[in-house]
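# Have a look at this prediction, sequence included:
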Amino acid sequence: MSQVRELDKAELLAVLDWYRAAGVDLAVGEDPVDRFAKSAAPQPAQQARQAATPNAPARIPATAAITGDPSEARRLAATAQSLDELRTILEAYNGCSLKFRATQLVFADGNPEAKIVLIGEAPGAEEDRQGKPFVGRSGQLLDRMLGAIGLDRTKVFIVNTVPWRPPGNRTPTPEEMELCLPFLNRQVELVAPRLVMTLGGPAMQTVFKTTSGIIKMRGRWQDVSIGTHEVPALPTLHPAYLLRNPAAKQQAWADLLSLKMKMDSLGLS
């Protein structure tokens, strides 16, 4: 029988890092705690301010932010007349519960005047820390992929289907996708790209409005409507998938060459 021993400092840090990556960010005691009720309860300082200003709007309970209204998301997104306005709206938006478990908003990266938009799935741990999409290992691979056809982040605009990291890097739920989709649509409408490339299955399914798998769909151009913007789009494999399956890089390279050919035909090189 193996003996139980205390973990050393390095091992304890490794365990904590594993918990953080899995989305565990609250300590749990032996007695249950209703944290929604606790956060919704007015604090003494807040009660004093409300007493001094009786007409001030009441604080929105945390539970109200868990169930969003897609029609409200569409209304808010439609009011944005620039990417800066859209970012401000998203930073204030409390309709998607992903926001309350993420470190920060991951809005976009690259050139907002670019003619090519890349759409990924959701931020990962490193993206959540830095506030930019594709900055971890998969982002480094993406940069090399773009460089292979003469592109870099000054020539593309990079967004995600959801702008907050799901706990444990899980796939966003259909409800979360529905709440975030109006903001993605408005991003693309404001940039008005000539070409779109989706990265990975969830992004492809969202943009192409399909339940088909990425292996079946990758490499096939289609005209799609993203919001009110119509644009040719090409699905390809996600860089994170390529890191786990290096043999698939050949397929991704074929997709990149197809993108390069389309760019040349439109005079975007």
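Arrived safely, thanks for sending.
# contacts and neighbour counts: CA atoms only from here.
Noted.
# quick one: the strands in the stretch 51-200 of the chain?
With DSSP state E, counting those that start in this stretch as the criterion, the stretch 51-200 of the chain has strands at 109-110, 116-120, 157-160, 195-199.
# hold the first one in mind and look at this next one:
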Amino acid sequence: MEDRLALSALDWWEEAGVDTFVDDAPRDWLAPAAAPAAPAPVRNHPSPSAQAEAPATLPADLAAFRRFLLADGAVPGPPLARLDATGDPASGTMMILDMPEAGDRAAGRLLTGDVGELFDKMLGAMGLSRDIAYLAPLSPARSASGRLTPEAITALGALMRHHIALVRPKRLLLLGDAPARALLGLGCVEARGRTHDVTSEGGPVPAIASFHPRLLIQTPARKKAAWEDLQLFMAL
């Protein structure tokens, strides 16, 4: 039991970005700095920031790319914490959210709990369901903080553009701030209320940005504005 708790704590700190242990021995912080050592030979090891970037060559097949998103080290987040996209990629309707909810990994699917119930109601109001839409997370894994850094948004946006090119949807719904920033360069509040074109290798795709169902639960007053966005989306 104690071993499992210790491993769980270490996993949490690793996800949070802690990669250096504190020294056990005391250190004299006032001692003069040692002379710099000769520079080590340059090796072709990628830096941590380079590892977060999309590889030069990505799978050209949707099924292979989805497997890549779930397993490859170039994708931010531990593989065991990642979730796959759901729904029908041939439906023509693609919806993008920031990341899984806190309880999604245990449930084994995206958007569960109260947030998922509201999302299903939003789909029903548009005459859609999870079976006749394609739902994909910008980040397959939930971050420890529940937020994505600007660097992660940039790297994940490059992967999502490739994802969109493989799916070739007729319309996109961007749910929340992170997908809007990744694909439009605007926050959700700035981007909503009008149609945008998201460029990808497959050409431009019309897109509507709206609030994430999570935010609508936290601030119900925004539901009227969200319904206006969904009406724009249905008109695409």
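Now that the structure is in, tell me what you want to look at. All values reported here derive from a predicted model rather than from experimental measurement.
# care to give me the TM-score?
The TM-score (TM-score structural alignment, normalised by the length of the second structure) is 0.75; 202 aligned residues with a CA RMSD of 2.9 Å.
# circling back: any chance of the strands of the stretch 51-200 of the first structure in TSV with mean neighbour count and distance to Ala40 of the first structure as columns?
Output for these, formatted as TSV (neighbours: other CA atoms under 10 Å; distance: least, CA to CA, whole Å):
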stretch	mean neighbour count	distance to Ala40 of the first structure
strand 109-110	18	35
strand 116-120	24	34
strand 157-160	24	31
strand 195-199	26	39
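# aligned partner of Arg168 of the second structure in the first structure?
Matched to the first structure by TM-score structural alignment, Arg168 of the second structure sits across from Ala192.
# Nearest the geometric middle of the second structure, what residue?
Ser139 (2.1 Å; CA atoms, centre = their mean).
# How about that residue: what's its closest non-neighbour residue?
Met99 (4.9 Å; CA to CA, 6 or more residues apart in numbering).
# ok, now Ala108 of the first structure?
Val159 (4.7 Å).
# what's the one you found in contact with, if anything?
Counting by CA atoms under 8 Å, 6 or more residues apart in numbering, Val159 of the first structure makes contact with Phe107, Ala108, Asp109, Val117, Leu118, Ile119, Gly120, Pro133, Leu184.
# For the fifth one, give me its contacts.
The one in question is Leu118 of the first structure. Counting by CA under 8 Å, 6+ apart, Leu118 of the first structure has contacts Val156, Phe157, Ile158, Val159, Val196, Met197, Thr198, Leu199.
# which one of these is nearest Ser265 of the first structure?
Val196 (14.7 Å; CA to CA).
# My understanding was that the closest one contacts Ala233; is that so?
Yes: using CA atoms under 8 Å, Val196 of the first structure makes contact with Ala233 at a distance of 4.5 Å.
# so what corresponds to the residue nearest to the centre of the second structure in the first structure?
Match for Ser139 of the second structure (TM-score structural alignment): Val162.
# And for Ala107 of the second structure?
With TM-score structural alignment as the criterion, Ala107 of the second structure lines up with Gln130 in the first structure.
# so how far is Ala51 of the first structure from its match?
As judged by CA to CA, to the nearest Å, Gln130 of the first structure and Ala51 of the first structure stand 40 Å apart.
# Also Leu257 of the first structure?
Separation of Leu257 of the first structure from Ala51 of the first structure (CA to CA): 65 Å.
# Then Arg87 of the first structure?
Distance from Arg87 of the first structure to Ala51 of the first structure, by CA to CA: 33 Å.
# More neighbours: which of those two?
When neighbours are counted by other CA atoms under 10 Å, Arg87 of the first structure and Ala51 differ, and Arg87 comes out ahead with 19 against 11.
# buried sites along the one helix or strand Leu13 of the first structure maps to?
For Leu13 of the first structure, the host element (DSSP states H and E) is helix 9-21. Neighbour-count burial for helix 9-21 of the first structure flags Ala21 (criterion: 16 or more other CA atoms under 10 Å).
# swap in stretch 174-190 of the second structure?
Those would be 174-184, 186-188, for stretch 174-190 of the second structure by 16+ other CA under 10 Å.
# Show me where the stretch 151-269 of the first structure has its helices.
174-191, 201-208, 214-217, 239-244, 249-265 (DSSP state H, counting those that start in this stretch).
# now those in JSON lines, with distance to Ala148 of the first structure?
Shown next, in JSON lines, are these (distance: least, CA to CA, whole Å):
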{"stretch": "helix 174-191", "distance to Ala148 of the first structure": "24"}
{"stretch": "helix 201-208", "distance to Ala148 of the first structure": "22"}
{"stretch": "helix 214-217", "distance to Ala148 of the first structure": "22"}
{"stretch": "helix 239-244", "distance to Ala148 of the first structure": "14"}
{"stretch": "helix 249-265", "distance to Ala148 of the first structure": "8"}
